[in-house]
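Peer 1: next input, structure requested:
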Amino acid sequence: MRIGILGTGGMAAALGSAWTAAGHHVMIGGRDRVRARQTAERISASGHGTLTDAAGHGDAVLVAIPAAQAPAVVGGLAEHLAGRTVVDCTNPLAPTGEGLMLATSDGTSLAGRLAMAAPGAHVVKAFNMCHVSIWSMRPPVFEDVALSVPYCADHPTAIVVTQTLISSIGCTPAPCGGLARAGYLEATAAFAIGLWFAGGQPRAVFPSPAESPQP
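Peer 2: Presented below is the predicted three-dimensional model:
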């Protein structure tokens, strides 16, 4: 699969490296061509270029830029993203005195804002639940169970593309409904990341139903 990545930071490198290792053709795109080249070389990507180059590269486009900048960037690339699966891995978080809160306080998910900015694209929310270091694992397996990756998507082709992106790096796709539910994934990420920062263990909050006492 041909994958364009918007961004040159940690998530771009970690997921890009995983997809390159899985045999996908990855292009890194950034505002800074030098950083794009350095990131591409570090992960052995197929190529590098501008954000526009990456947006028009292939079947899927990963949005791996700061959440506050993402709607404007995606809106500026809307014509190049039309008809493509656009995967939003960002978390619109804002630190407050009460802990991490969603920066999208009007009730619209960040993924929903990207869909409005590029109405011709097939936007998906995925890969936002884990720290960047998790995506550097080959594969991410915990207690002999492959990592599940929740995603929200509407378009049938985008669902298939997303499932391929997830399964090709050794993870299990976990469908969570349409894009209207993306805000739940963003809110869950805010909760989980806040718990990590506080020294807690999010996995302890969600025991397996199979481990519960049977009635």
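Peer 1: going by C-alpha atoms from here, please, whenever you check contacts or count neighbours.
Peer 2: Fine.
Peer 1: what are the ranges of the strands in the chain?
Peer 2: 2-6, 25-29, 47-49, 60-63, 85-88, 93-96, 99-102, 122-126, 141-142, 145-146, 148-152, 172-175 (DSSP state E).
Peer 1: list the buried residues of the fourth one.
Peer 2: Translated: strand 60-63. When burial is assessed from 16 or more other C-alpha atoms under 10 Å, strand 60-63 yields the following buried residues: 60-63.
Peer 1: same thing with the first one?
Peer 2: Buried residues in strand 2-6, defined by neighbour count with 16+ other C-alpha under 10 Å: 2-6.
Peer 1: in a markdown table: those, plus distance to residue 38.
Peer 2: Listed next are those as a markdown table, based on distance: C-alpha to C-alpha, whole Å:
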| residue | distance to residue 38 |
| --- | --- |
| 2 | 20 |
| 3 | 18 |
| 4 | 16 |
| 5 | 14 |
| 6 | 14 |
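Peer 1: tell me the contacts of the closest residue in space to residue 166 that isn't next to it in sequence?
Peer 2: The shortest distance from residue 166 to any non-neighbouring residue, by C-alpha to C-alpha, 6 or more residues apart in numbering, is to residue 173 (5.9 Å). Applying C-alpha atoms under 8 Å, 6 or more residues apart in numbering to residue 173 gives the contacts 148-151, 163, 166-167.
Peer 1: for the comparison step, fold the sequence that follows:
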Amino acid sequence: MRIGILGTGGMATALGGAWTTAGHDVLIGGRDQERAERTAALVGAAGHGSLTDAARHGEAVLVAVPATQAPHLVDHLAADLAGRTVVDCTNPITPTGEGLMLAVDGATSVARQLAATAPDAHVVKAFNLCHVSIWTLRPPTFEDVPLAVPYCADHPAAATVTETLISSIGCTPAACGGLARAAYLEATAALAIGLWWTGGQPRAAFPSPGEVPHP
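Peer 2: Here you go, the predicted model:
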């Protein structure tokens, strides 16, 4: 699959490397061409170029820029993203005196903002719950169980593309409904990251019902 990546930071590097290892055709796009070239070389991507080049390259396009920048960038590239699966992995969180908080009002999400600015693209929320280091594992498996990757999508074809992106790196797709539910994924990330920062283990708070011992 052809994948364009918007951004040259940690998530672009980690997921770009995972997808390249899985055999996908990845192009890294950035504002700074030296950084884009370095990132592409680091992950073994097929090439690098501008943000527009990356948007036009991919059947799928990963938005891997800060959440505050994502809506403006996608708005600028809306025509180039038309008809493509646009995967939003951003987390709109900000540190406050009360801990990490969502930078959106909770009634919407960055993913829905992207969908509003690029109405002809098929926006998906995915890959936002794990630290960047998790995506460098080949594959991400814990206690012999592949990592589940929740995603929210409205468009059936985009859901299929997203499941390919997830399963091809050894993870299990976990459909969580339409894009209206993307705010829940963003809120879950704010909660989980806040727990990590304070030394907690979010995973310990979510045991499977099957793990409960019966008398």
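Peer 1: follow-up on the earlier one: mind putting the strands of the first structure in a markdown table, distance to residue 213 of the first structure included?
Peer 2: Listed next are the strands of the first structure as a markdown table, based on distance: least, C-alpha to C-alpha, whole Å:
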| stretch | distance to residue 213 of the first structure |
| --- | --- |
| strand 2-6 | 45 |
| strand 25-29 | 46 |
| strand 47-49 | 53 |
| strand 60-63 | 41 |
| strand 85-88 | 38 |
| strand 93-96 | 36 |
| strand 99-102 | 34 |
| strand 122-126 | 32 |
| strand 141-142 | 23 |
| strand 145-146 | 21 |
| strand 148-152 | 24 |
| strand 172-175 | 25 |
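Peer 1: which one of those lies closest to residue 188 of the first structure?
Peer 2: strand 99-102 (10.0 Å; C-alpha to C-alpha).
Peer 1: mean per-residue distance, that closest one versus the second structure.
Peer 2: Mean deviation of strand 99-102 of the first structure relative to the second structure after superposition (mean C-alpha distance after the TM-score superposition for the first structure): 0.5 Å.
Peer 1: quick one: the helices in the first structure, in order.
Peer 2: 10-21, 33-43, 51-55, 70-76, 78-81, 110-117, 156-167, 182-197 (DSSP state H).
Peer 1: the fourth one - contacts with which helices or strands?
Peer 2: The criterion is 3 or more C-alpha pairs under 8 Å, 6 or more residues apart in numbering; DSSP states H and E, and the helices and strands that helix 70-76 of the first structure contacts are helix 110-117.
Peer 1: who are the contact partners of the closest residue to residue 58 of the first structure other than its chain neighbours?
Peer 2: Spatially, and ignoring its direct neighbours in sequence, residue 58 of the first structure is nearest to residue 2 (4.5 Å; C-alpha to C-alpha, 6+ apart). By C-alpha under 8 Å, 6+ apart, the contact list for residue 2 of the first structure reads 24-27, 57-60.
Peer 1: highest neighbour count among those residues?
Peer 2: Highest neighbour count within the contacts of residue 2 of the first structure, by other C-alpha atoms under 10 Å: residue 27, with 31 neighbours.
Peer 1: which position in the second structure pairs with that residue?
Peer 2: Here residue 27 of the first structure is matched to residue 27 in the second structure, going by TM-score structural alignment.
Peer 1: report the central residue of the second structure.
Peer 2: With distances taken as C-alpha atoms, centre = their mean, the residue of the second structure nearest its centroid is residue 89 (2.4 Å).
Peer 1: tell me how far the closest residue to it other than its chain neighbours lies from residue 210 of the second structure.
Peer 2: Spatial nearest neighbour of residue 89 of the second structure, excluding adjacent residues (C-alpha to C-alpha, 6+ apart): residue 128 at 4.6 Å. Between residue 128 of the second structure and residue 210 of the second structure the computed distance is 26 Å (C-alpha to C-alpha, to the nearest Å).
Peer 1: more neighbours, the two?
Peer 2: Using other C-alpha under 10 Å, the more surrounded residue of residue 128 of the second structure and residue 210 is residue 128, with 19 against 7.
Peer 1: mind listing what's buried along stretch 65-83 of the second structure?
Peer 2: 65, 67, 70-71, 73-75, 77-83.
Peer 1: just put those in a markdown table and tack on distance to residue 98 of the second structure.
Peer 2: Shown next, in a markdown table, are the buried residues of stretch 65-83 of the second structure (distance: C-alpha to C-alpha, whole Å):
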| residue | distance to residue 98 of the second structure |
| --- | --- |
| 65 | 25 |
| 67 | 20 |
| 70 | 25 |
| 71 | 26 |
| 73 | 30 |
| 74 | 31 |
| 75 | 32 |
| 77 | 36 |
| 78 | 36 |
| 79 | 40 |
| 80 | 40 |
| 81 | 37 |
| 82 | 40 |
| 83 | 41 |
